[in-house]
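Novice: kindly generate the corresponding structure for this input.
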Amino acid sequence: MSMPVSDSAVLPLQIAVLAKLGADAELMALAKGVFDWVKEGQAYPYVVIGDSVETPDNTHDSHGSVTVITLHVWSKYRGYAQALTIAARLRALLEHRPLTIAGHRHVATYFVSQQTLTDPEPPGDIRHVPVSFRVLTQVSP
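Specialist: Below you'll find the predicted structure:
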């Protein structure tokens, strides 16, 4: 699919990340799925594509973007071992690895941050690890 210069990299990037993660047998053995939305009653653990922030990264002769995309690991395992193992697999799949992004040329993917959080709502048994990546792209000619 050819994308006009004015189109954002966010949706094609999200599609590329979902495809790459969903195709990885090791990740799918660790998690019950990778989603852009979660149905009611989804079994734990799972990964959700979350918020993205896109900023222009143009050069004198090309249009590009820097997109920070956050993936959310959700787990009910006691402690963080399960969620952090899944987060490590996300890093292994995305950090400094090529992505095929429709209408865009992938330049690089960098790990930005991860955080461990516990759901404060009773019973407090849900672990949450957001993992963010910075993805540089250029619009394909």
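Novice: could you use CA atoms for every contact and neighbour count after this?
Specialist: OK.
Novice: so how far is residue 49 from the one residue sitting closest to the centre of the chain?
Specialist: The residue lying closest to the centre of the chain (Cα atoms, centre = their mean) is residue 71, at 4.0 Å. Counting by Cα to Cα, to the nearest Å, the gap from residue 71 to residue 49 is 5 Å.
Novice: please give the structure of this sequence too, so both can be compared:
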Amino acid sequence: MSLAFAPTQKAILDRLRGDGNITSLLNKADKQSGIYDYVTESTPYPYVVVGEPSIDPFGVKNNDVADLTVTLHIWSNYKGNSEAYKILSAVHEAFIYKLAVTGYKTIKTSYSDARVFTDIDGIHRHGVFTLKISLEKEK
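Specialist: Purely as a prediction, here's the structure:
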């Protein structure tokens, strides 16, 4: 199976940026709607970053199937956890339905981890949502 990183990242970005519940909670200083795959130190809070993908391939008879996980990072500078909790909940809701990934049949969309913690700087809240997508390469 070819690595599905690029089409999966695009599908995730499109889903997040197209979800009004999420974008209404984020900084909308630019056309990215507070959802990025790269940020600088000057990126205004709150925002979501589509982070690290990993893939676990396995064959099923003649089919190429893989479980792809992608870590989504929620960043907030709100004093307390409630802003990060709201964004994390909205992200969760956005992925209740299967994600359409170009060139692949999506078997299942789920998640394996969701949490919020205070960053090492003691100021920022960092939410982590690990999205899991089971994909089969289209023939």
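Novice: quick TM-score on the pair, please.
Specialist: Put the two chains on top of each other and the TM-score (TM-score structural alignment, normalised by the length of structure 2) is 0.90; 133 aligned residues with a Cα RMSD of 1.2 Å.
Novice: contacts for the helix or strand encompassing residue 66 of structure 1, please.
Specialist: Of the helices and strands defined by DSSP states H and E, residue 66 of structure 1 is found in strand 64-75. Contact with strand 64-75 of structure 1 is made by 9-10, 44-58, 82-83, 86-87, 126-139, as judged by Cα atoms under 8 Å, 6 or more residues apart in numbering.
Novice: filter these down to the ones in strands?
Specialist: Cross-referencing those against strands under DSSP state E gives 46-56, 127-139.
Novice: buried ones among these?
Specialist: Buried residues within these, counting neighbours by 16 or more other Cα atoms under 10 Å: 46-50, 52, 54, 127-139.
Novice: quick one, what contacts the equivalent of residue 54 of structure 1 over in structure 2?
Specialist: When structure 2 is aligned by TM-score structural alignment, the residue opposite residue 54 of structure 1 is residue 55. Residue 55 of structure 2 sits next to 3, 66, 67, 68, 69 when contact means Cα under 8 Å, 6+ apart.
Novice: ok, so of these, who is nearest residue 38 of structure 2?
Specialist: residue 69 (18.0 Å; Cα to Cα).
Novice: any idea which element residue 105 of structure 1 lies in?
Specialist: strand 104-114.
Novice: look up how far residue 46 of structure 1 lies from residue 7 of structure 1.
Specialist: Taken as Cα to Cα, the span from residue 7 of structure 1 to residue 46 of structure 1 is 30 Å.
Novice: can I assume residue 9 of structure 2 sits in a helix?
Specialist: Yes: under DSSP: H, G, I helix; E, B strand; the rest coil, residue 9 of structure 2 falls within a helix.
Novice: counterpart of it over in structure 1?
Specialist: Counting by TM-score structural alignment, residue 9 of structure 2 corresponds to residue 14 in structure 1.
Novice: please apply the same query to residue 46 of structure 2.
Specialist: In structure 1, residue 46 of structure 2 lands on residue 45 (TM-score structural alignment).
Novice: run a quick neighbour tally on the residue nearest to its match when sequence neighbours are not counted.
Specialist: Nearest non-adjacent residue to residue 45 of structure 1, counting by Cα to Cα, 6 or more residues apart in numbering: residue 75, 4.4 Å away. Burial of residue 75 of structure 1 is recorded as 25 neighbouring residues (other Cα atoms under 10 Å).
Novice: separation between residue 75 of structure 1 and residue 13 of structure 1?
Specialist: From residue 75 of structure 1 to residue 13 of structure 1 the distance is 25 Å (Cα to Cα).
Novice: same thing with residue 29 of structure 1?
Specialist: Applying Cα to Cα, the value for residue 29 of structure 1 to residue 13 of structure 1 is 23 Å.
Novice: same thing with residue 48 of structure 1?
Specialist: 14 Å.
Novice: one more: residue 112 of structure 1?
Specialist: 16 Å.
Novice: name all residues that make contact with residue 132 of structure 1.
Specialist: With Cα under 8 Å, 6+ apart, residue 132 of structure 1 has these contacts: 68, 69, 70, 71, 111, 112, 113, 114.
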